[in-house]
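Asker: Okay, predicted coordinates and the sequence, questions at the end:
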Amino acid sequence: MITCMTFEKILPQLIKLTADVGKVIMSFYKADMAVEMKLNKTPLTIADQRAHQLIVEGLNHLTPNVAILSEESDTATFEQRSKWQEYWLVDPLDGTQDFLEQTGEFCICIAYIKNHQAIFGLVYAPLTQTHYYGFNNKAYKQHNNIQTPLNACSATLPLRVVIGHNSTHNSKLQTHLQQLGKHQLNHLGSALKFCQIAEGVYDYYPRFGPCCEWDTAAGACILQNAGGSVHDENGTPLRYNTKNDLLSPTFFASGIH
């Protein structure tokens, strides 16, 4: 069992682990590589696979008795997962399409789930060498060994909205944006959207398109610990590992709690 004190203790190792994995990911950046298409029609590269291998090895070393669910692992059945009270939830390379398109908007996502809630989240952006993490009602950004508290408690007018590059044509999203009134629309790849709301760059991230729990958990946890909120269409905070599939529901992430 992991506690907040445990996170304090292993945070330096997690930061080093993700920084090291980030270097490996960057060694493949802008290089020619084979791209496979998974059953869900998302791309898979050697960078994803290598990052997965290194993160799983690192987490197994740090917390040898804790289950790990990674986007690139052989997914456990719900019958198996339903017995897990706590586990690591990992996306080794979130934003693979952005990685391939060389936008720089990709990251490593690691969350710790306990009783269906994310209680720790860490996101690392390899291109800028920036860490974001949150737990125990606090969140931080770390860059060049400088740690800055994140406080996402304000909103601007017009509202600064951020969505993914491939979300523009979603009809439900377009209807929602029209109902918002005057706003500034921005595009950003991967879970970095949560992080930039947490640091006050943007205000609001609505998500209607498909994504999975490993895409959402770490970033949502950071934003919530920075004072923001992430909830579904019923106003309920997101929960994890509650059903057979691992799809996240429609959700709304905001800098205001």
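Answerer: Thanks, I have it. Nothing here was measured: the structure is a model prediction, and the numbers come from that model.

Asker: only C-alpha atoms for contact and neighbour calcs from this point on.
Answerer: Noted.

Asker: Who are the packing partners of the longest helix along the chain?
Answerer: Longest helix of the chain, by residue count under DSSP state H: helix 4-28. When contacts are defined as 3 or more CA pairs under 8 Å, 6 or more residues apart in numbering; DSSP states H and E, helix 4-28 packs onto helix 46-62, strand 117-125.

Asker: show me what contacts the nearest residue to Leu223 once chain neighbours are set aside?
Answerer: In space, and not counting its chain neighbours, Leu223 is closest to Ala198: 5.0 Å by CA to CA, 6 or more residues apart in numbering. When contacts are counted by CA atoms under 8 Å, 6 or more residues apart in numbering, Ala198 touches Leu150, Asn151, Ala152, Ile222, Leu223, Ala226, Gly227, Gly228, Gly255.

Asker: got another, please set it beside the one above:
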Amino acid sequence: MHYSTILTDVIRIADEASERVLHIYQSDFKVHFKEDQTPITAADLAANEIIVKGLRRIAPDIPIVSEESPETPWEERKHWRRFWLIDPIDGTKDFTQRSGEFTINIAMIEDGEPVMGVVVAPALKEAFWGVKGEGAYKRDRSGKAHRIRVAELRDSLRVVASKNHLNEETRAFIARLGPHETVQAGSSLKFCRLAEGHADIYPRMSPTSEWDTAAAHAVLLAAGGKVQTPDGKPLKYGKENIENPFFIAAGNWYF
């Protein structure tokens, strides 16, 4: 499949979901909690409905995995070579705290690798996308899109870190890097800041799920970066357990 042929449609679907999410974000929305005590709002559900319907319309034969859809049994998923992996809103805490740093994420996974990704940040009016072998792009607040790429190694290291999940293991890893500047970012925007060259490394030594990272991972790969586990293995998708191992995301200079 030539993913670039459907990329415009995927961006349009993400933009449609973004408009609906932003409308709810600007209203007096209520926050509910799932069984695992993670927050969920009407925006998560509305975005999920728009994205799932849109993807089924443009690619009806490709299965979908979403944080907000019923789980497909592993016995069925293990046979999938290609599937959509979506997070209708990554950074629901950022959404509920109204920080603006939440994202809509749509990824295509093929043979365990994120080969296409679209990330839209509704409140920031930014969008990122990338296709394996074809480069990565950012659309800024003005609506203009330009190609992006990871930064080359610099004298001053810029470490991007999670505002909500900076635990002791991550702090210890960052301390071992030596002198550095900290760049704060929420949700999957941490990968995107690497992809556009505004940060150099993102270590994550706390839990994430596959849908949290896939779309922005694809953007970073297309921009020339990598994501690996601490033992040097590439971060893979489509596992029986959807929880990611710890990982390090950075430009190629690090690995």
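Answerer: Good, I have the coordinates. Note that the structure is a prediction, hence the values are computed from the model and not measured.

Asker: Matching the residue nearest to Leu223 of structure 1 against structure 2, which residue comes up?
Answerer: Aligning on TM-score structural alignment places Ala198 of structure 1 opposite Ala195 in structure 2.

Asker: again with Thr216 of structure 1
Answerer: By TM-score structural alignment, Thr216 of structure 1 lines up with Thr213.

Asker: in which helix or strand would I find that match?
Answerer: Secondary structure from DSSP states H and E places Thr213 of structure 2 in helix 210-222.

Asker: Identify each buried residue in that helix, please.
Answerer: 210-222 (16 or more other CA atoms under 10 Å).

Asker: and what of stretch 201-209 of structure 2?
Answerer: Ile201, Tyr202, Pro203, Arg204, Met205, Thr208.

Asker: One more: stretch 126-139 of structure 2?
Answerer: Buried, per 16+ other CA under 10 Å, within stretch 126-139 of structure 2: Glu126, Ala127, Phe128, Trp129, Gly130, Val131, Lys132, Gly135, Ala136, Tyr137, Lys138, Arg139.

Asker: ok, average deviation of the helix or strand containing the second one from structure 1?
Answerer: Right, Ala127 of structure 2. If you go by DSSP H and E, Ala127 of structure 2 is part of strand 126-131. Once fitted to structure 1, strand 126-131 of structure 2 is off its aligned match by 1.3 Å on average (mean CA distance after the TM-score superposition for structure 1).

Asker: related to what we said a few turns ago, contacts only, for the match of Thr216 of structure 1.
Answerer: Ser188.

Asker: Distance of it relative to Phe128 of structure 2?
Answerer: Relative to Phe128 of structure 2, Thr213 of structure 2 is positioned 13 Å away (CA to CA, to the nearest Å).

Asker: So which of the buried residues of stretch 126-139 of structure 2 is the closest to Phe95 of structure 2?
Answerer: Glu126 (15.3 Å; CA to CA).

Asker: That closest one contacts Arg139, correct?
Answerer: Yes: here Glu126 of structure 2 reaches Arg139: they are 5.7 Å apart, a contact under CA atoms under 8 Å.

Asker: Name the SS class of Pro88 of structure 2, please.
Answerer: What DSSP: H, G, I helix; E, B strand; the rest coil gives for Pro88 of structure 2 is strand.

Asker: give the contact list for whatever residue of structure 1 lines up with it.
Answerer: Under the alignment (TM-score structural alignment), Pro88 of structure 2 pairs with Pro92 of structure 1. Shown in contact with Pro92 of structure 1 (CA under 8 Å, 6+ apart): Asp48, Gln49, Ala51, His52, Ile55, Ser70, Glu71, Glu72, Cys107, Ile108, Cys109, Ile110.

Asker: Closest one to Pro158 of structure 1 out of the residues you listed, please.
Answerer: Cys107 (28.2 Å).

Asker: So what does that closest one match up with in structure 2?
Answerer: Per TM-score structural alignment, Cys107 of structure 1 is aligned with Thr103.

Asker: Neighbours of that match, how many?
Answerer: 32 (other CA atoms under 10 Å).

Asker: didn't it look like it was pressed against Leu189?
Answerer: Yes: with contact defined as CA under 8 Å, Thr103 of structure 2 and Leu189 form a contacting pair (7.3 Å).

Asker: Overlap in contacts, these two.
Answerer: In contact with both Thr103 of structure 2 and Leu189: no residue, using CA under 8 Å, 6+ apart.

Asker: Which residue ranges of the stretch 151-257 of structure 1 form strands?
Answerer: Remark: strands assigned in the stretch 151-257 of structure 1 by DSSP state E, counting those that start in this stretch are 159-163, 183-187, 204-207, 229-232, 251-254.

Asker: top of the contacts of Ala198 of structure 1 by neighbour count?
Answerer: Counting by other CA under 10 Å, top hit in these: Leu223 with 36 neighbours.

Asker: Quick check: the match of Pro88 of structure 2 vs Cys212 of structure 1, distance?
Answerer: For Pro92 of structure 1, the distance to Cys212 of structure 1 - CA to CA - is 13 Å.

Asker: Repeat that for Leu192 of structure 1.
Answerer: Counting by CA to CA - Leu192 of structure 1 and Cys212 of structure 1 are separated by 15 Å.

Asker: ok, now Leu100 of structure 1?
Answerer: For Leu100 of structure 1, the distance to Cys212 of structure 1 - CA to CA - is 20 Å.
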